[in-house]
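Q: The following comprises the amino acid sequence and a computationally predicted model.
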Amino acid sequence: MWVTAFHALLPFDDPGITSNTSGLPGLEQLRTIVGAMLTFSLVACVAALVASAVVWGFGSNSGNPHLAGRGKTGVVVAAGAALLIGASNAIITFFSNAGSLI
């Protein structure tokens, strides 16, 4: 009920504004920088995953459950971060397209 009242109060006409790729100087350089950050972040996730796996292994072999638990947590966090970083372009595109449908 409140949604229809909200729609009645505000006009939802399309203002005709769309994103463009030529309106901002330096956009290509920004894309290059962000792409380099993406690559650097993925390499850092691989390094974190390897280091966490080593800690997990040392903790398991030495009988130290705290160290093994920290290693497991590091592996999960590094894998999750790599998943989010790798899928970031698809996630942003999905939500941008979903937002343009409203």
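A: Looks like it came in fine. Residues are numbered from 1 along each chain as shown.
Q: alpha carbons only for contacts and neighbour counts from here, please
A: Will do.
Q: mind checking how far Ala87 is from Val55?
A: Applying CA to CA, to the nearest Å, the value for Ala87 to Val55 is 27 Å.
Q: Also Leu101?
A: Separation of Leu101 from Val55 (CA to CA) stands at 47 Å.
Q: gap between Ala8 and Ser22?
A: In terms of CA to CA, Ala8 sits 36 Å off from Ser22.
Q: Pasting the second one now:
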Amino acid sequence: MNVFPDFDGLGGIGDLREVIGALLTFVLIIAVLMLIVCAVIWAIASSNGNQVAATKARVGAWTAVGAAVLAGGGVAWMNWLISLGDQL
């Protein structure tokens, strides 16, 4: 039995895919920029002894890494689920 979602069942699904792809690209670019800024602030604050700013920058850096992992991993997970459904 071949179980696979009907992606053509909804009108405008191609436009929705383009919008989601653009949003995913936007999220990944912002996450990388946020990671760079937070890492620089973390380094400067740590070297100057400002532990409050260093802690906030560290939290921001880990948040950026988490956002990038979730955004990138979501696509891989969805593709894995689709291929798993195809094997049922």
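A: Noted; the coordinates are in hand. All figures in this text were calculated on a predicted structure; none of them were measured in a lab.
Q: just to revisit the earlier point, quick check on Ala87 and Val55 of structure 1: which one has the bigger neighbour count.
A: Val55 (20 against 12; other CA atoms under 10 Å).
Q: Structure 2: which residue goes with the more buried one?
A: Superposed on structure 2 with TM-score structural alignment, Val55 of structure 1 falls opposite Ile41.
Q: Return the residues in contact with its match.
A: Neighbouring residues of Ile41 of structure 2 by CA atoms under 8 Å, 6 or more residues apart in numbering: Ala53, Ala54, Ala57.
Q: How about the second one, nearest residue that isn't a chain neighbour?
A: What that stands for is Ala54 of structure 2. Trp42 (4.6 Å; CA to CA, 6 or more residues apart in numbering).
Q: That neighbour: what secondary structure?
A: Judged by DSSP: H, G, I helix; E, B strand; the rest coil, the three-state class of Trp42 of structure 2 is helix.
Q: Pull the number of nearby residues for Trp62 of structure 2.
A: Trp62 of structure 2 has 15 nearby residues by other CA under 10 Å.
Q: Which stretches in structure 1 count as helices?
A: For structure 1, the helices defined by DSSP state H occupy 2-9, 27-62, 65-86, 88-100.
Q: Of all the ones you listed, which one is nearest Ile17 of structure 1?
A: helix 88-100 (10.6 Å; CA to CA).
Q: Mean per-residue distance, that closest one versus structure 2.
A: Helix 88-100 of structure 1, aligned to structure 2 and superposed, deviates on average by 3.9 Å (mean CA distance after the TM-score superposition for structure 1).
Q: Give me the distance from that helix to the chain's centre.
A: Centroid displacement of helix 88-100 of structure 1 relative to its chain, using CA atoms, centre = their mean, to the nearest Å, is 12 Å.
Q: can you check stretch 60-77 of structure 1 too?
A: A distance of 25 Å separates the centroid of the chain from that of stretch 60-77 of structure 1, by CA atoms, centre = their mean.
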